[in-house]
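# Please work out how this folds:
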Amino acid sequence: MLLMPVGIDIAKSVFQIHHIDVETGRTVSKAIKRASLLDYFSNRTPCLIGMEACGGAQHWARQLVKLGHQVRLMPARFVKAFNIGNKSDAADARAIWLAVQQPCRPVAVKSEAQQAVLAMHRMRQQLVKMRTMQINALRGLLAEYGEVMGRSRTVLDKSIPGALLRLAERLPAMLIDTLRDRWNELAKMDEQIARIEQRLRMWLKQDKDCSAIAQIPGVGLLTATAAVATMADAKSFRSGREFAAFIGLVPRQHGSGGKIGLFGISKRGDTYLRTLLTHGARCVLANAKDSGLWVEQLKKRRPPNVVVVALANKMARTIWAILAHGRPYERGYQSQSPRLV
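Here you go, the predicted structure:
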C-alpha cells in the first residue's frame, strides 16, 4: 500500500505541514503548534512523513512511529535541492514533501538509549575542546610575560608552578591567583572526562554489539560505542561499503563525458565517527607489531595518509559485517561471498 507523503518543517514552537489530501486532491499547507502535532496525526491512516535530520527530529520521529506512521529523516543537504524560490516555512515544508518521495539514504531513527550514548560523546567532546582552549589560553597569557612553555600538557603542568612563583614577584596578586585558578580548572575537567569515559565503559560491557566490535584492532571504547549508536540498525545498510560511504570514507567522484575521476575522501556524513576511525587506524599502523599482509603491501604502493584512510575504511566495513551478520571478530577471516566479475 502506498503511504500518503507528508512534509514537516519542525521548529521550536510552530511546525509547518505540507501534503495533498487524498480525498479532495487539494494541497494542504498549514502551521500547527508544537502541542497539537501528535493530535493532528493520531487519528490518520499511516503516512510517509519526511523531516530534516536536525535538532529535535529524532524525538518527533520516535513519537510518530509509535502512532503507526513511517518516518524518513533526510539530510538537510538533500532537501535543499528541492527548495524552489524564496525561503519560508511553507517553502521548506514543500521541499521536504518533494524530497521524501525521492530515493535517498535516510538517517536512522535512533532509540533513546542510542541517542543517550551519543549525547555522552558530545559532552565529552565539548569538555576536551574546552580543556584544549584553556591550555592554549594559559600558554598565550604566560608568553606575554616571558614564560614560554612547550605545547604538551605534561610540560605545562611541570612548568607552570615555577612560572607563577617567578611572576608573583613583579605582577599583581589578583592576576597570579586567577591564573592559578584557571590551571586548577584543568584537573576538574580531567575528572569530568574520566567519569564520562567510565560510564561509557560500563555501557560497553553491557552491550554485546559494542563488545563484539571492540575486538577489532584500532576500535576502542569511544569508537565502539559511537559506531553502534550512530549506525542504529546495521541491516539498514546493504553493505559495508555503503556504511563507509555514509561516514565519508570513500573517494569523491567527478564524472563528465563518460570519464570518472576519483579524488580524496568525500568527508560526508558523521565527522566525529570518521575522525575516531582514522585515529584508530593511525594507531594500528604506528603500534601494531603485525599489521597484516594487505597493509604491508599497501604501504609499498601508497602514501602514509592514504594507507591510514584505507585501513579506516576497512575497519568500517568490518564493523558493519560483525553487526549485520551477528558473528564475532576473527583475525584473518576471508569472505566466501562470490565476487562480481
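# When you work out contacts or count neighbours from here on, use the C-alpha atoms and nothing else.
Will do.
# For the one helix or strand Ile319 maps to, name the packing helices and strands.
Taking DSSP states H and E as the definition, one finds Ile319 inside helix 304-325. In this structure, helix 304-325 makes packing contacts with helix 208-213, helix 240-246, helix 271-287, helix 293-301, judged by 3 or more C-alpha pairs under 8 Å, 6 or more residues apart in numbering; DSSP states H and E.
# in it, what counts as buried?
Within helix 304-325, the residues that qualify as buried are 307-324, counting by 16 or more other C-alpha atoms under 10 Å.
# what do you get for stretch 70-78?
Neighbour counts using 16+ other C-alpha under 10 Å place 70-75, 78 of stretch 70-78 among the buried residues.
# what do you get for stretch 288-303?
Buried residues in stretch 288-303, defined by neighbour count with 16+ other C-alpha under 10 Å: Lys299.
# which residues does Arg182 contact?
Contacts of Arg182 were listed using C-alpha atoms under 8 Å, 6 or more residues apart in numbering, and they are 134, 138.
# what's the burial count for Ser211?
Neighbours of Ser211 under the rule other C-alpha atoms under 10 Å: 19.
# want to put them side by side, so please do this one too:
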Amino acid sequence: MIEHSIIFIGLDTHKEFIEVAYIEDQRGATPIHFGRISSAKISIKKLARQFQSKYPSATLHFVYEAGPCGYWIYRLLTSLGNCCYVVAPSLIPKKPGDKVKTDKRDAIKLAKLLKSEDLTPIYVPEPEDEAVRDLSRARETAMKDLKEAKYQLKALLLRNNIHYEGTANWSLKHLRWLTELVLPHPAQQIVLQEALQTITERIARLERLDNELSHHVKNWRYYPVVKAIQALRGVRMLVATGVIAELGDLNRFDHPRKLMAYLGLVPSEHSSGGKRHVGAITKCGNGRARRLLVEGAHSYRYPANISTDLQIRQEGLPKEVVDIAWRAQLRLCKRYQKLIKKGKHYNLVVTAIAREMIAYIWAISKEIVLPRVDPKLRLARVPA
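Now for the predicted structure:
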C-alpha cells in the first residue's frame, strides 16, 4: 500500500451543496472526482473523517474559493486539525481557451492547482475581527441610506421650486422648516411626510450604529492600533476603525510596499522589450480601505499643524507614535503642495498621499504590541 503524506482536496462551494475532488501527492497522480455533498456542517465533518480513514498517515489540505458563503468552512476544517486555504477567485490561473466551466471541473482544478502551488491563499480574519468589520460596514451602509433619503427629499423640493433660505441644511432649524411645508397637492404632501419620517428613522439608526461601533471597538483586540493611528492627520475614529477592520493584522506585511500593492494603490505597468509604460493604479484588493485612505488624504492640502482635536487624539500615546505622525504630516503636506505646483491632477495627488499614508499606518502598527492569537486559527500557508 502506498503511503501518502498530503492529500489535496478541492471544494467548489455553493449555498446548498459542495462539489469535492481530490488528488494524491505522488508524481503523475490523476485527480479524482469524489462527488457532491451537502453544505451542512455534519456533512463536511463526515467528509473529513472519510478521507482520514482512507489516508490515515496523510495530512489533508482543503482549498475553496472566497465568496458569499464566508469563512465558516475554513474555521470548521481547521478546528478539526486539518489545513485549509481560502483563495481569491481573481488570482486563480485560467487558460484563455478553456470555455467550459462546471462545478466538477472547478473542484478538480482547485485540487490540481493547490498541489502545484499555483494558488495564493488570502488572509482569513478572526471571528471577532469579522464581526467588527460587519458592524463598520453596516454603519457605512446606514450613512449611504441616509444620504439617499435626503437626496430624494431635496429632489422633490427642487421639482416644486421650493428653496431653503437658511445656511445649514439638515440642522434642527432646517428640519423644523421642512415640517411646516405645505405642497400644492395632497399626494405630494404624503410623499413629503414619508420622506421626513424615513430621514428621521435613518438618523436614529445611524446614531445607534455609531454608539454600538464605539462600544465594541473599545473592547476589540485591535483597539490599541485603532487608537494609535488616530495620531495621524485625517485619520479619526471611523476611518481608523474601517481601515483596521478591513485589513486586520498589518504585521503580516513585512514591507509597506506590499501593503500598498495589496490595496491597489500602486501604478499598473505594461512593459515589454525596451518600452516601459506605467498606467493608473491597479485598484486591486480591498476597495473600502482604499476609499477611506483617500478620504483622509484630503486633509493634507493644508500646512502642517497640530490642531486641538489632533492633540487630544495624541494624548496618552507613546512618543514614538507621535513622532511618526508628525514626520508623516511634514512629509505629506510638503509632498501635496509639491505635486500640485507641478500641475498634477488633484485626484492623482490625493491618491499619492493615500499611498504614503498607509505606509505610516504600517509603521505605527509596528510600535503597538497586541495580544497573541491562537496559532490554530492563524492563516495557514501553502506547503513548500
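# TM value for the aligned chains?
In this superposition the chains share a TM-score of 0.83, using TM-score structural alignment, normalised by the length of structure 1; 325 aligned residues with a C-alpha RMSD of 3.1 Å.
# what's the closest non-adjacent residue to the counterpart of Leu262 of structure 1 in structure 2?
Alignment note: Leu262 of structure 1 maps to Val278 in structure 2; criterion TM-score structural alignment. Excluding the flanking residues, the one nearest Val278 of structure 2 by C-alpha to C-alpha, 6 or more residues apart in numbering is Glu269, at 4.4 Å.
# wait, the one you found sits on His277?
Yes. Look at Glu269 of structure 2 against His277 with C-alpha atoms under 8 Å: they come within range, at 5.7 Å.
# Compare the helices and strands packed on helix 304-325 of structure 1 and report which one is nearest to Ile17 of structure 1.
Of all these, it is helix 240-246 that lies closest to Ile17 of structure 1, at 28.5 Å by C-alpha to C-alpha.
# In structure 2, which residues correspond to the closest one?
Going by TM-score structural alignment: helix 240-246 of structure 1 matches residues 256-262.
# Let me know how buried Ile199 of structure 2 is, in neighbour terms.
Counted with other C-alpha under 10 Å, Ile199 of structure 2 comes out at 21.
# now swap in Lys319 of structure 2 and tell me
Other residues lying near Lys319 of structure 2 total 11 when counted by other C-alpha under 10 Å.
# now do Gly279 of structure 2
There are 11 residues near Gly279 of structure 2, going by other C-alpha under 10 Å.
# Just say helix, strand or coil for it.
Using DSSP: H, G, I helix; E, B strand; the rest coil as the criterion, the local structure at Gly279 of structure 2 reads strand.
# Hmm, Ser271 and it touching each other?
No. Counting by C-alpha under 8 Å, Gly279 of structure 2 sits too far from Ser271 to count as a contact (10.4 Å).
# I'd like to know which of the helices and strands packed on helix 304-325 of structure 1 is closest to Trp60 of structure 1.
That would be helix 240-246 among these, by C-alpha to C-alpha, at 22.9 Å.
# Measure the mean distance from the helix or strand that that closest one is followed by to structure 2 post-superposition.
The C-terminal neighbour of helix 240-246 of structure 1 among helices and strands, as given by DSSP H and E, is strand 251-256. Between strand 251-256 of structure 1 and the aligned residues of structure 2, the post-superposition mean distance stands at 1.3 Å (mean C-alpha distance after the TM-score superposition for structure 1).
# how about strand 251-256 of structure 1: buried residues?
For strand 251-256 of structure 1, burial by neighbour count (16+ other C-alpha under 10 Å) applies to no residue.
# what's in contact with that strand?
Where contact means C-alpha under 8 Å, 6+ apart, the residues beyond strand 251-256 of structure 1 that reach it are 260-266.
# burial measure for the alignment partner in structure 1 of Phe62 of structure 2, as a count.
Across the two structures, Phe62 of structure 2 finds its equivalent in Ile49 of structure 1, going by TM-score structural alignment. Counted with other C-alpha under 10 Å, the burial measure for Ile49 of structure 1 works out to 25 neighbours.
# Show me the strands in the stretch 51-200 of structure 2, by range?
Read by DSSP state E, counting those that start in this stretch, the stretch 51-200 of structure 2 holds these strands, from start to end of the chain: 59-65, 83-87.
# now what about the shortest one, what contacts it?
What that stands for is strand 83-87 of structure 2. In this structure, residues lying in contact with strand 83-87 of structure 2 by C-alpha under 8 Å, 6+ apart are 59-66, 74, 77-78, 119-122, 124, 379-382.
# what's near enough to touch the residue most central in space within structure 2?
Computing the C-alpha centroid of structure 2 and ranking residues by C-alpha atoms, centre = their mean puts Glu246 first, at 3.5 Å. Listed by C-alpha under 8 Å, 6+ apart, the contact partners of Glu246 of structure 2 are 133, 286, 288-289.
# Map it onto structure 1.
Taking TM-score structural alignment as the criterion, the aligned counterpart of Glu246 of structure 2 in structure 1 is Thr230.
# element containing that match?
Thr230 of structure 1 is part of helix 221-231 when elements are defined by DSSP H and E.
# mean shift of that helix relative to structure 2?
Its aligned residues in structure 2 lie a mean 2.4 Å from helix 221-231 of structure 1 after superposition (mean C-alpha distance after the TM-score superposition for structure 1).
# buried residues in that helix?
221-231.
# Also stretch 202-213 of structure 2?
By 16+ other C-alpha under 10 Å, the buried positions in stretch 202-213 of structure 2 come out as 202-203, 206, 209-210, 213.
# Closest one of these to Met143 of structure 2?
The closest of the buried residues of stretch 202-213 of structure 2, once distances to Met143 of structure 2 are taken by C-alpha to C-alpha, is Leu206, at 6.6 Å.
# which one in structure 1 is aligned with that closest one?
Under the alignment (TM-score structural alignment), Leu206 of structure 2 maps onto Ile193.
# quick one, what contacts Ile265 of structure 1?
Contacts here follow C-alpha under 8 Å, 6+ apart; on that basis Ile265 of structure 1 touches 248-252.
# swap in Leu298 of structure 1?
Listed by C-alpha under 8 Å, 6+ apart, the contact set of Leu298 of structure 1 reads Val307.
# try it again with 10 Å
With contact set as C-alpha atoms under 10 Å, 6 or more residues apart in numbering, Leu298 of structure 1 has these partners: 304, 306-307, 310-311.
# Pick out whichever of these sits closest to Gly7 of structure 1.
Taking C-alpha to C-alpha as the measure, Ala310 is the one of the contacts of Leu298 of structure 1 closest to Gly7 of structure 1, at 38.5 Å.
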